[in-house]
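Engineer: sequence and predicted model, in that order:
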Amino acid sequence: MTLRTARRSSLVDQVIDQLKGEIVAGAWAVGDKIPPEPVLSETLGVGRNTVREAVRALTHAGLLECRQGDGTYVRATSELSGAMRRRLRTAEILEILEVRRALEAEAARLAAARRTDADVAAIRRAQACCEEALASRDRTAFVEADLAFHTAVVEATHNRVMIDLYGDFREALRAGITASLDLLEHGDIEVPHSPIADAVVAGDAEGAERATHTCLEAVFRFLSGLPSG
């Protein structure tokens, strides 16, 4: 860890900033259990009440989750991500897919115009992982591969705001994708990533946007009960 002794007057704010810094830097990943209160108190050189207030504030912000009798776990990497996770818990799957489609379609369009050789390589690697997960029918692996693929496309936009926004949305989206796959378990649904990758690599912005819509359309039709024609 990179925690350091707090020295200025606003100790609670300093501790909040340092704990948040550890989360953002990845020292504590989402799902990880953070050190207990006495350890944090000693490491930071502050009282346990100060640590307790900081943890309470980050819990309220949605970054941490206190589990009675177990400890405190990282729940999200930012306030926005935490807020979206709370909202998506009550959102309909179709609502989540609508937002996802809007973000990913625009990202694919921009990526086709801005991708670099390094971006192309990352997209192709992620595409291969998706195909491998589909072939093995490993749903858990597919969720992660699918997110990694679309993240690679988003990163190819080189739009920092979109990248950060999708990063926050991605954490909350994982549960939605898993829920969709649970419902689709007995359906014959194809999730075609190769047309998106091919269009982005070819610099075809309209084709990339169109392929992204198509990628989710079968899932939309299945979940909404619309006819496939």
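Structural biologist: The structure has been received and is ready for your questions.

Engineer: from now on I want contacts and neighbour counts done on CA atoms only, so please keep to that.
Structural biologist: Fine.

Engineer: how is the residue most central in space within the chain assigned, secondary-structure-wise?
Structural biologist: Central residue of the chain (Cα atoms, centre = their mean): residue 170, 2.2 Å from the mean position. Under DSSP: H, G, I helix; E, B strand; the rest coil, the three-state class of residue 170 is helix.

Engineer: show me what contacts the closest residue to residue 119 other than its chain neighbours?
Structural biologist: Spatially, and ignoring its direct neighbours in sequence, residue 119 is nearest to residue 156 (5.5 Å; Cα to Cα, 6 or more residues apart in numbering). If a contact means Cα atoms under 8 Å, 6 or more residues apart in numbering, then residue 156 has 110-111, 114-116, 119 as its contacts.

Engineer: which of the residues you listed ranks first by neighbour count?
Structural biologist: Tallying neighbours with other Cα atoms under 10 Å puts residue 111 at the head of those, with 30 neighbours.

Engineer: please name the nearest non-neighbouring residue to that residue.
Structural biologist: The shortest distance from residue 111 to any non-neighbouring residue, by Cα to Cα, 6+ apart, is to residue 157 (4.3 Å).

Engineer: now do residue 141
Structural biologist: Leaving aside its chain neighbours, residue 141 sits nearest to residue 133 (5.7 Å; criterion: Cα to Cα, 6+ apart).

Engineer: next up, a second structure to put side by side with the first:
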Amino acid sequence: MNISSKKSFSKVSHRKLVDEVLERLQEKIFSDEYAIGDRLPTEPQLMEELGVGRSTLRESIKILVHAGILEVRQGQGTRIVSLSMVQDSFEKRLQDANIDNVYEARNMLDKEVAMLAAKRRNEEDLLLLKGYLNKRKNALYEGSYLEYIDADIQFHLSIAKASKNQVLLDLYQSFVPVLRHILTQLILNTNNYQDNSVIHEKLFQAILNQNAEEAQTYAIQNLELK
């Protein structure tokens, strides 16, 4: 079955385009009309039906690919691989973990690396953190969500690196797949997504000022906005 045989997508209004396209695609995909294995219309068809450009459409498709909902294969187009908002392609342990347990574990990890980073960071660490912070802010403003997610993850990994504890860095890196999934789900839920750029900036300033207590405080506040 091909989605192109179904009712056409309606035109996108002048809201933030990526958000609107994500919403329209999800409405169509998660309707009762379609099944796993169905293919989306071709890229030119979708661009015409949604009334958007190639870059906006591809950004939206990639977000849904990261969420485990769509799959893009060269020469075979884009097809639906899941009709669930819960991705089933995590590494086994994180795949089965309760989300509250994940947040509890990350809470402990983020507090520790933030505290150590504030004490041990050097100038190179600060340059990396500031660079990723700026990329994160600019990507979110422009609606480039994949770049935003990557920059956010790299910002937190750089804090772990600044802790100068290789074991903690390795632990943090093991969380990257589930962090990417969580951020993707937050982006998909555009109505409830909260921009926490201010907290990230305060976290950076605490590390810059070598204030370990404030660094831990803002690390915790960041996780509370979920």
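Structural biologist: Structure's in. What do you need? Everything numeric in this text was worked out from a predicted model, so none of it was measured.

Engineer: what lines up with the residue nearest to residue 119 of the first structure in the second structure?
Structural biologist: Alignment note (TM-score structural alignment): residue 156 of the first structure maps to residue 162 of the second structure.

Engineer: in the first structure, point out the residues matching the biggest helix by length in the second structure.
Structural biologist: Looking across the second structure with DSSP state H, the single longest helix is helix 99-120. Aligned by TM-score structural alignment, helix 99-120 of the second structure falls on residues 93-114 of the first structure.

Engineer: hmm, who's touching that stretch?
Structural biologist: 88, 150, 153-158, 162, 166, 173, 176, 179-180, 196, 199-210, 212-213, 216, 220, 223-224.

Engineer: what's the answer for stretch 126-145 of the second structure, then?
Structural biologist: With Cα under 8 Å, 6+ apart as the contact definition, stretch 126-145 of the second structure has outside contacts at 16, 18-19, 59, 63, 147-152, 154-155, 158-159, 187, 197, 200-201, 204, 208.

Engineer: count of residues packed around residue 213 of the second structure?
Structural biologist: 14.

Engineer: brain fart, residue 175 of the second structure
Structural biologist: Quick note: residue 175 of the second structure (other Cα under 10 Å) scores 17 neighbours.

Engineer: repeat for residue 118 of the first structure
Structural biologist: 9.

Engineer: buried ones in stretch 54-74 of the second structure?
Structural biologist: Using 16 or more other Cα atoms under 10 Å as the test for burial, stretch 54-74 of the second structure gives 56-57, 59-72.

Engineer: what range in the first structure does it sit on?
Structural biologist: Aligned using TM-score structural alignment, stretch 54-74 of the second structure spans no residues in the first structure.

Engineer: so what corresponds to residue 201 of the second structure in the first structure?
Structural biologist: In the first structure, residue 201 of the second structure lands on residue 194 (TM-score structural alignment).

Engineer: now do the contacts for that match.
Structural biologist: Residue 194 of the first structure neighbours (Cα under 8 Å, 6+ apart): residue 127.

Engineer: re the thing from before, looking at the contacts of stretch 93-114 of the first structure, which are in helices?
Structural biologist: Per DSSP H, these map to helices at 88, 150, 153-155, 162, 166, 173, 176, 179-180, 196, 199-202, 205-210, 212-213, 216, 220, 223-224.

Engineer: buried subset of the residues you listed?
Structural biologist: So, by 16+ other Cα under 10 Å, the buried ones in those are 88, 150, 153-155, 162, 166, 173, 176, 180, 196, 199-201, 205-210, 212-213, 216, 220.
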